[in-house]
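Asker: 3D model of this:
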Amino acid sequence: MNTIQLIAACALLAAATAGFSHENTGHHGHTDAAPQQQAWGIAGDAARATRTITLRMTDDMRFAPAHFSVRQGETVRLRVENKGQVLHEVVLGTQASLDEHAAMMREQPGMEHGEAHMAHVKPGRKGDLVWHFNRAGRFDFACLVPGHFEAGMRGSFTVTP
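Answerer: Have a look, this model is predicted:
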């Protein structure tokens, strides 16, 4: 490969990966798109949150608590605290949606993503995820940073009618 080809290849690689970062500590870590109904609920209005549940994430690849319960119709602020030394996240979903997202993260580990049902939190920081639990059932949450999900960094929540 000559110098011109090498420079072109580097420029193409830089352009293709620009903006691809898993670190996002925004309030919700999502764009300003209209809230999307999910099987496990919809983005909530912080002013309507009736309580706060703290989820702690640690480098032993665990959440504390690993399970929480809410009532259907309740809007809750999930305060996500990263007590570890590496980036962690919480993503709400179904087992199938989390499995699918984890597979995408393994294929594209630097993929930038952010939705209302996830919060990316840098080490030693806190983030909030406000969610309106308008669908009853048992659902899941996980850290989908490559390797964390596979190490067992997951939990569940129950929405009771």
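Asker: every contact and neighbour count from this point should use C-alpha atoms.
Answerer: Fine.
Asker: buried set for the host helix or strand of Thr54?
Answerer: Element membership for Thr54, per DSSP states H and E: strand 51-58. Of the residues in strand 51-58, those scored as buried under the neighbour-count criterion (16 or more other CA atoms under 10 Å) are Thr54, Leu55, Arg56, Met57, Thr58.
Asker: export these as JSON lines, with columns for distance to Lys122.
Answerer: As requested, these are arranged in JSON lines below (distance: CA to CA, whole Å):
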{"residue": "Thr54", "distance to Lys122": "16"}
{"residue": "Leu55", "distance to Lys122": "14"}
{"residue": "Arg56", "distance to Lys122": "12"}
{"residue": "Met57", "distance to Lys122": "11"}
{"residue": "Thr58", "distance to Lys122": "11"}
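Asker: top helix in the chain by residue count?
Answerer: helix 3-17 (DSSP state H).
Asker: contacts only, for Ala64.
Answerer: Taking CA atoms under 8 Å, 6 or more residues apart in numbering, we find Ala64 in contact with Leu55, Arg56, Met57.
Asker: and this one, please, so the two structures can be compared:
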Amino acid sequence: MNRCLKLSALILGFAGMITVSPAMAHSEQHTAQPSAAVVKEQKPWGIAGDRRQITRTIEVGMSDQMRFSPDQLEVTQGETIRFVLRNEGKMLHEFVLGTRTELDAHAAMMIKFPGMEHDEPYMAHIGPGQGGEMIWTFNQAGDFEFACLIAGHYQAGMVGRIRVLAQ
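Answerer: Reported below is the predicted structural model:
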């Protein structure tokens, strides 16, 4: 009898993990805190930054009016920026760096698969009333964007621009 109860508890626990996991894809599972093992993959808009090389801090607010504040940024090629992110709203928001093409493609995937799990060093998911940070090195000059790609947010205009000036 005791063995049967343990087996039932194990099965229920496993079923609970399967049921909860997809629903948490964009909830508390993603924090904007730096992780110990950040994969540094070169992107057209830069590479994950190192905390010891931060040259400047930029604060960015996110609102339920589907806006970033500020929504226009200018940095110099080679700068490592610490983004301090504040979600001033009552719903989850994201801060995702990229090119217009990359963000358009990712936004389309988010509409198709709203619960998809993703976690890259160039994206931060910030819960309602929460804050977080992202550290990024802009080692490529050009015009890039940041956006909230949660279904409907991007389409409502939750987009900002970053101009990276050549050294």
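Asker: what's the TM-score here?
Answerer: Scored by TM-score structural alignment, normalised by the length of the first structure, the superposition of the two chains gives a TM-score of 0.86; 149 aligned residues with a CA RMSD of 1.9 Å.
Asker: ok, back up a step: C-terminal to the longest helix of the first structure, what's the next element?
Answerer: The next secondary structure element downstream of helix 3-17 of the first structure (using DSSP H and E) turns out to be strand 42-43.
Asker: who's in contact with that following strand?
Answerer: Applying CA under 8 Å, 6+ apart, the set of residues contacting strand 42-43 of the first structure is Pro35, Gln36, Gln37, Ala116, His117, Val130, Trp131, His132, Phe133, Asn134.
Asker: residue in the second structure matching the fourth one?
Answerer: The pairwise alignment with the second structure assigns Ala116 of the first structure to Pro121, based on TM-score structural alignment.
Asker: just give me the neighbour total for its match.
Answerer: The burial metric for Pro121 of the second structure, expressed as a neighbour count using other CA atoms under 10 Å, is 20.
Asker: what of Ala11 of the first structure?
Answerer: Summarising burial for Ala11 of the first structure: neighbours were counted as other CA under 10 Å, giving 12.
Asker: quick revisit: which residues belonging to the longest helix of the first structure are considered buried?
Answerer: Residues of helix 3-17 of the first structure include none that count as buried (16+ other CA under 10 Å).
Asker: hmm, who's touching it?
Answerer: Contacts of helix 3-17 of the first structure with the rest of the structure, by CA under 8 Å, 6+ apart, involve no residue at all.
Asker: now the helices for the second structure?
Answerer: Along the second structure, the segments classed as helices by DSSP H run 2-23, 100-112.
Asker: need the contacts of Ala64 of the first structure in CSV (columns: distance to Glu23 of the first structure).
Answerer: Shown next, in CSV, are those (distance: CA to CA, whole Å):
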residue, distance to Glu23 of the first structure
Leu55, 18
Arg56, 17
Met57, 15
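Asker: which one of these is nearest to Val86 of the first structure?
Answerer: Distance ranking of the contacts of Ala64 of the first structure against Val86 of the first structure, using CA to CA, places Met57 first at 10.0 Å.
Asker: roughly how far apart are the counterpart of the closest one in the second structure and Glu117 of the second structure?
Answerer: Using TM-score structural alignment as the criterion, the counterpart of Met57 of the first structure in the second structure is Met62. Met62 of the second structure sits 21 Å away from Glu117 of the second structure, taking CA to CA, to the nearest Å as the criterion.
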